[in-house]
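>>> Next input, structure requested:
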Amino acid sequence: MDETQSILSTAKRTLETESKAILKLVEQLDEQFAAAVQYILKSEGRVVVTGVGKSAIIASKIVATLNSTGTPAIFMHAADAIHGDLGTIQNNDVVVCLSKSGNTAEIKALLPLIKKGKNKLIGITGNMDSVLAKQADFVLNAHVEKEACPNNLAPTTSTSAQLALGDALAICLLELRGFSSADFAKFHPGGALGKKLYLRVADIVLNNQKPQVSVDSGVKEVIVEISEKMLGVTAVMDGEDVVGVVTDGDIRRMLSKYDNIGELTAKDIMTKNPKSIEVDTLAVKALKMLQDNGISQLLAFDNGTYSGVVHIHNLINEGIL
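From the prediction side, this is the model:
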């Protein structure tokens, strides 16, 4: 086996090991999981997620997921907690503790301090006979048969299992809270993800010029309008009404069809019934319309009134595509 095939074989074995372990978690779910979710939902405090080593890194990711899906959460490193950070935990908080063995020195030292504060404790552990499992109010079974590491030492499969259970907690809470895409957008205002959830056609059209000519405009005027407004299109107006569009493609087709263009007007070369969209529509829906119809521009309307043009390049620049 050459080196490339050896690498691919190892990668596939790793993914298969971890995927099988995560599927095994489905069988290990029980009423304890449901009770933990219900308690968090009713809690008036935050979710404090803690752990040490690789489990601490997973705990930090779970905190990020909870916060972004409507459940207030905060990370507390278990080692730091017993050296002054225990004040992170407030009276109404729920503590989630991650530990593969459930028996590390830091966890053993932390557990009685949490119990003394009367906070409910949710343990996520791969050892159901551990100190953590026995002292937790709710125990989520994260047991895995083996790590993906060939020496069965480096936390790989076990941390994947912890992360998957954390995701399951977050999504259950999201659904029970009725957390919508609009709510999600409030927590993700930046980047492409946020823009897909809140950016509307009106936000784009506002920054574009508004190309338009009349039905009787000559070809030269049409070409100048398309060129100056730099959107590859112009609306064709009959009074206040849009009756068509002329695109740069229409111009090319006109040049190949007619030898004498001096007498032609916008009405002669326009495309009738152009694709359009309302300004209050999400920009991501405008992208879908453009892609579905194989076009580059849409006319935008505000309650029937022509407002401008949204171009596919606008969506690319915004990071939507």
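
>>> alpha carbons only for contacts and neighbour counts from here, please
OK.

>>> List the buried residues for stretch 174-187?
Across stretch 174-187, burial judged by 16 or more other Cα atoms under 10 Å covers 174, 184-185.

>>> Residues contacting it, please?
Stretch 174-187 is contacted from outside by 41, 68-71, 194, 197-198, using Cα atoms under 8 Å, 6 or more residues apart in numbering.

>>> so what secondary structure elements neighbour the helix or strand hosting Ile316?
According to DSSP states H and E, Ile316 maps onto helix 312-317. When contacts are defined as 3 or more Cα pairs under 8 Å, 6 or more residues apart in numbering; DSSP states H and E, helix 312-317 sits against helix 283-293.

>>> Another sequence for comparison is provided below:
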Amino acid sequence: MNINDIAKEVFEIEAREIANLSKNLTAEFEDAVKAILKCRGKLIISGMGKSGIIGKKIAATMASTGTPSFFLHPGEAYHGDLGMIERDDIVLLISNSGETDEVLKVVPFLKAQENIVISMSGNPDSTLAKNSSYHLNISVKEEACPLQLAPTSSTTATLVMGDALAVALMKLRDFQDRDFAQFHPGGSLGRRLLTKAEDVMQKENLPIVGDNESIKEIVQVVSSGKMGLAIVMSGDDILGIITDGDIRRAMESNQEEFFLLKARGLMSKNPKTVDAKSKLTEVQKMMTDYKVNSLLVCEDKRLLGIIQIYDLGI
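I've put the predicted structure just below:
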């Protein structure tokens, strides 16, 4: 059998099972979401084996999208870590069969402490489902595994159900990109949303020329500045900007008089500027809107530096 055909068959089987997952939705999904929204504690997720691995991902997604959450191994919980679960917490237990011994062993404690228990299983009549406050059905008809043994479609269904919970909570909380960035300060999104232009701008040895500078001096400044441009200034006043593109175009259109040009005759007036306090997302939007790769960073019309597209980390 062709290897690519095997892959396509896996895609088709799992896609079909995910498409059927919506048929398993009941009012308990909505009730579970509302319970998590009202929760004053954390959402603790637990599961064994492959379900546990998926549970860790769901917990990570929840934690980064506004729902305080962490993963607790059921075996470790039963051997001393149940103390991590407080009365105000909601516990999400995952077991495809709904009969996983390690998972079921923590249920009596949760009932005694009166925690809300949300379960995910492929069997609505399982022991786990019957002992849950809300049950989310993740049953699939066919695993992608040809032996119907390795969890494949079922773990994908579990992951998608977890994503559905997380996205529903995000939308109901009106969770925005800036909120997301607060939990991802080290990522590219966090960087662009939280970092300001003044934090990444280039401010040392700026390529500055006077308005009467010769073309030879301008070329030297552009070359040594390694930014592809020169800023034309008179004292503290910004008069214009000259890019290496401006120099090439002037060379083509003014061949005979090229070496007689001065900065004032070559510069583009009113260069695009950005406030020093602008977030990188705003800088990126300006660059996109104006189709430029560089902006002058200013404060009260005073030049502070230059920010280029390469400084955005995108």
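
>>> Can I get the buried residues of stretch 174-187 of the first structure in CSV including secondary structure and distance to Ala148 of the first structure?
Listed next are those as CSV, based on DSSP: H, G, I helix; E, B strand; the rest coil; distance: Cα to Cα, whole Å:
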residue, secondary structure, distance to Ala148 of the first structure
Leu174, helix, 31
Phe184, helix, 34
Ala185, helix, 36
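
>>> still on that earlier bit, show me which positions of the helix holding Ile316 of the first structure end up buried.
Using 16+ other Cα under 10 Å as the test for burial, helix 312-317 of the first structure gives 312, 314-315.

>>> which residues sit in contact with the equivalent of Thr127 of the second structure over in the first structure?
Aligned by TM-score structural alignment, Thr127 of the second structure pairs with Val131 of the first structure. With contact set as Cα under 8 Å, 6+ apart, Val131 of the first structure has these partners: 102-103, 108.

>>> Just the closest of those residues to Gly308 of the first structure, please.
Taking Cα to Cα as the measure, Gly308 of the first structure sits nearest to Gly102 out of the contacts of Val131 of the first structure, at 61.5 Å.

>>> What is the aligned counterpart of that closest one in the second structure?
Using TM-score structural alignment, Gly102 of the first structure pairs with Gly98 in the second structure.

>>> before we move on, what about Val144 of the first structure?
Aligning on TM-score structural alignment places Val144 of the first structure opposite Val140 in the second structure.

>>> Tell me where the stretch 1-150 of the second structure has helices.
Taking DSSP state H, counting those that start in this stretch, the helices of the stretch 1-150 of the second structure run over residues 3-21, 27-38, 49-64, 74-78, 101-104, 107-113, 127-130.

>>> and Thr273 of the second structure, which of these is closest to it?
Set against Thr273 of the second structure and scored by Cα to Cα, the helices of the stretch 1-150 of the second structure come closest in helix 49-64, at 34.1 Å.

>>> just to revisit the earlier point, what is the most widely separated pair among the contacts of stretch 174-187 of the first structure?
Spatially, the most separated pair among these is Leu41 and Tyr198, at 26.9 Å (Cα to Cα).

>>> between those two, which one's more packed in?
The neighbour count for Leu41 of the first structure versus Tyr198, taken as other Cα atoms under 10 Å, is higher for Tyr198 (21 against 16).

>>> quick one: what's aligned to that one in the second structure?
The alignment partner of Tyr198 of the first structure in the second structure, by TM-score structural alignment, is Leu194.

>>> Having no further points to raise, I will conclude here.
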